[in-house]
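Chemist: sequence and predicted model, in that order:
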Amino acid sequence: MTPIKEIGEFVLADQVKEYFFRPSFMNMARIGEPEEIVRAFHDLFNDEATTLMHRAIKAYTAGNKVRLPEYVLTYLMSGILTRKAIMAAHLVLSACCDDDISELIGWMKPGRTGRRAFVWRPGAIPLQNIVVLAQGLMLHGIIGKAKIRKLQRHESNDTTPGFRATDYIMAARNHFGISRDEAENLTMTEFILMLNAKYPNQKGFTREEYDAVMDDDDRRWAEMVEREQRT
């Protein structure tokens, strides 16, 4: 299958086969519960290197200039990653591919008796690259990388406790009249691009308009479920 990079799909290959990755709504749901998806996103984009960079800049800022010592720069550029970021990246990549990719991204194995409970066995891809790939999948899967005005659901400053993939699957079925399988295979980027195509002149929803659309989606979804139960 040929990947469409613009919507987040890509292929990795080793000497044996190719591995297809798609950050679809269904694959985002495979990461875990809505709260676990948000936690994985946080772990990927809030690694130790980022935190240390902010601390170093604050500590070595004089006036409008930042002068980081050479040893600090060397440490920050060494590719340090937290265990949480690595595990989140492993989870995201595994969820977005239907094949066993342990040879690519590594795996855990039981340690020797009396020592560590588990030992990490690295795969063919460096850990730094694994995290970058997982970050791209999450951006296309739950944020969307397409030009669109920030819609009502993103206008609040409140943090999102969880990502409910089913909400977007239902909305896609209602808005575009597609099957459940088609809706589940959409990425967030693809979903936004489809909205842009259907509503080319829209400038984003007001609060009232957004609430009305979501209420209408709920009504149509309830009617769809009722029809399917009757058949």
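Modeler: Happy to help now that I have it. Values in this document were obtained by computation on a predicted structure and should not be read as measured data.
Chemist: can we go C-alpha only for contacts and neighbour counts from here?
Modeler: OK.
Chemist: the top helix by length along the chain: how far from the chain's middle?
Modeler: Longest helix in the chain, counting residues (DSSP state H): helix 207-230. Put simply, helix 207-230 sits 26 Å off its chain's centre (CA atoms, centre = their mean, to the nearest Å).
Chemist: could you do stretch 161-174 as well?
Modeler: 14 Å.
Chemist: quick one: buried residues of it?
Modeler: 163, 164, 165, 168, 169, 170, 171, 172, 173, 174 (16 or more other CA atoms under 10 Å).
Chemist: quick one: residue 6 from residue 144, how far?
Modeler: 10 Å (CA to CA, to the nearest Å).
Chemist: settle it for me: which of the two has more neighbours?
Modeler: Set side by side, residue 6 and residue 144 show more neighbours around residue 144, with 21 against 12, by other CA atoms under 10 Å.
Chemist: what residue, apart from its backbone neighbours, is nearest that one spatially?
Modeler: residue 189 (4.0 Å; CA to CA, 6 or more residues apart in numbering).
Chemist: what helix or strand is the one you found located in?
Modeler: For residue 189, the host element (DSSP states H and E) is helix 188-198.
Chemist: where exactly do the helices run in the chain?
Modeler: 25-29, 34-45, 48-59, 70-76, 83-95, 102-105, 127-138, 165-176, 180-184, 188-198, 207-230.
Chemist: below is structure B, check it against A:
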Amino acid sequence: MIRVDIGEILIKQRLKGFLSDKNIEFKLTPSFENISKIGDSEQIIDIYSTLVNNRHMQLLQSFNKSMNKLVTKEIKTHIKRQEKLASLVIDCCCDEDASELALSSDTKINIAISLLKYGISGHANIRVSQRNEVKQYQPKFDVNQYISNARVHLGLSLNDAMRLTMTEYIILMANKYPDNDGFTAKEYDSVMDAYEKRRAERLKTYQ
């Protein structure tokens, strides 16, 4: 069973063999265990930043004709690095031999970005109050710390904790420890918008 909601991806491909074709499934899971294979705590963040910040690809697609050769070459070099890192991320998140995957450069990078978002930053629709929002840049991603937290607070075994993705971890922790510490950013904006509308209506009555 594929859990798309926690970041798992299933890729099906038909590969041509010498005597006959065969269908192969590649299951990608951005679990703590697999994310840890990417590199150390600082390397993980560096790879995340390089792939998720896809500004170079957007610039190349939008302004390729108008940019000078030097800038274009620099951007293409960056994209090649992105593709190499994307292959690393996919390899680490796949139990099968991912080298057999036939993917375009864009597809490979987009899949890796999705794996990193679900596996590192988390992609969960939960309630987070303004005062508990994490807005600072995090220079490290300590996988072992999250695994330990999951074992202590969620009562999971080491193996079960290692199999969590960051998205699933956030959801489970939010269910156990709901955040009721004030307004969320969206709730605050909604309250202020309503206040400004009421204020504008009151001012009209005095005109």
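Modeler: Alright, I've got the coordinates. Everything numeric here is computed off the predicted structure, so don't read it as measured data.
Chemist: TM-score for the pair, please.
Modeler: The TM-score (TM-score structural alignment, normalised by the length of the second structure) is 0.70; 165 aligned residues with a CA RMSD of 2.8 Å.
Chemist: okay if I get the helices of the first structure as CSV plus distance to residue 157 of the first structure?
Modeler: As requested, these are exported to CSV (distance: least, CA to CA, whole Å):
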stretch, distance to residue 157 of the first structure
helix 25-29, 23
helix 34-45, 16
helix 48-59, 22
helix 70-76, 30
helix 83-95, 25
helix 102-105, 35
helix 127-138, 20
helix 165-176, 20
helix 180-184, 28
helix 188-198, 21
helix 207-230, 14
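Chemist: the buried residues of stretch 161-174 of the first structure: which two are farthest apart?
Modeler: Pairwise distances among those were taken by CA to CA; the largest, 19.1 Å, belongs to 163 and 174.
Chemist: tell me, what residue is most central in the second structure?
Modeler: Central residue check for the second structure by CA atoms, centre = their mean: the C-alpha nearest the mean position is that of residue 117, 0.3 Å away.
Chemist: residue 75 of the first structure: neighbouring residues, count only.
Modeler: Residues lying near residue 75 of the first structure (other CA under 10 Å) number 13.
Chemist: sorry, wrong one. I was asking about residue 55 of the first structure.
Modeler: 11.
Chemist: name the nearest residue to residue 43 of the first structure, sequence neighbours excluded.
Modeler: In space, and not counting its chain neighbours, residue 43 of the first structure is closest to residue 85: 5.0 Å by CA to CA, 6+ apart.
Chemist: which ones are touching the one you found?
Modeler: Going by CA atoms under 8 Å, 6 or more residues apart in numbering, residue 85 of the first structure touches 40, 43, 44, 45, 46, 47, 131.
Chemist: angle of the helix holding residue 189 of the first structure against helix 165-176?
Modeler: Calculated by axes from the mean of the first three to the mean of the last three CA atoms, to 10 degrees, helix 188-198 of the first structure forms an angle of 20 degrees with helix 165-176.
Chemist: can you list contacts of stretch 61-72 of the second structure?
Modeler: residue 60.
Chemist: how long is that stretch end to end?
Modeler: End-to-end for stretch 61-72 of the second structure, by CA to CA: 10 Å.
Chemist: which residue in the first structure aligns with residue 89 of the second structure?
Modeler: Counting by TM-score structural alignment, residue 89 of the second structure lines up with residue 92 in the first structure.
Chemist: okay, now its match: neighbour count?
Modeler: Neighbours around residue 92 of the first structure, by other CA under 10 Å: 27.
Chemist: next one: whichever residue in the first structure pairs up with residue 29 of the second structure from residue 11 of the first structure, what distance?
Modeler: Aligning on TM-score structural alignment places residue 29 of the second structure opposite residue 22 in the first structure. Residue 22 of the first structure sits 9 Å away from residue 11 of the first structure, going by CA to CA.
Chemist: looking at these two, which is more packed in?
Modeler: For the pair residue 22 of the first structure and residue 11, the greater number of neighbours falls to residue 22 (27 against 15), based on other CA under 10 Å.
Chemist: the more buried one: what's it in contact with?
Modeler: Counting by CA under 8 Å, 6+ apart, residue 22 of the first structure has contacts 8, 9, 10, 96, 97, 137, 187.
Chemist: try residue 142 of the second structure
Modeler: So residue 142 of the second structure contacts residue 41 (CA under 8 Å, 6+ apart).
Chemist: count the neighbours of the equivalent of residue 192 of the first structure over in the second structure for me.
Modeler: Matched by TM-score structural alignment, residue 192 of the first structure corresponds to residue 170 in the second structure. Neighbourhood size, residue 170 of the second structure [other CA under 10 Å]: 20.
Chemist: quick check, residue 170 of the second structure in contact with residue 119.
Modeler: No: Residue 170 of the second structure lies out of contact with residue 119 (CA atoms under 8 Å); the separation is 10.5 Å.
Chemist: what touches both of the two?
Modeler: With CA under 8 Å, 6+ apart, residue 170 of the second structure and residue 119 have no common neighbours.
Chemist: what does residue 160 of the second structure align to in the first structure?
Modeler: Aligned partner of residue 160 of the second structure by TM-score structural alignment: residue 182.
Chemist: check the gap between that match and residue 176 of the first structure for me.
Modeler: For residue 182 of the first structure relative to residue 176 of the first structure (CA to CA), the value is 10 Å.
Chemist: cool, and residue 185 of the first structure?
Modeler: 14 Å.
Chemist: these two: which is more packed in?
Modeler: Between residue 185 of the first structure and residue 176, counted using other CA under 10 Å, the more crowded position is residue 185 (17 against 13).
Chemist: wait, isn't that one in contact with residue 29?
Modeler: No: taking contacts as CA under 8 Å, residue 185 of the first structure lies outside contact range of residue 29: 11.2 Å.
Chemist: how do the contacts of residue 85 of the first structure look in the second structure, which are kept?
Modeler: Compared against the second structure with both residues aligned by TM-score structural alignment, their matches' CA atoms under 8 Å, these retain 43, 44, 131.
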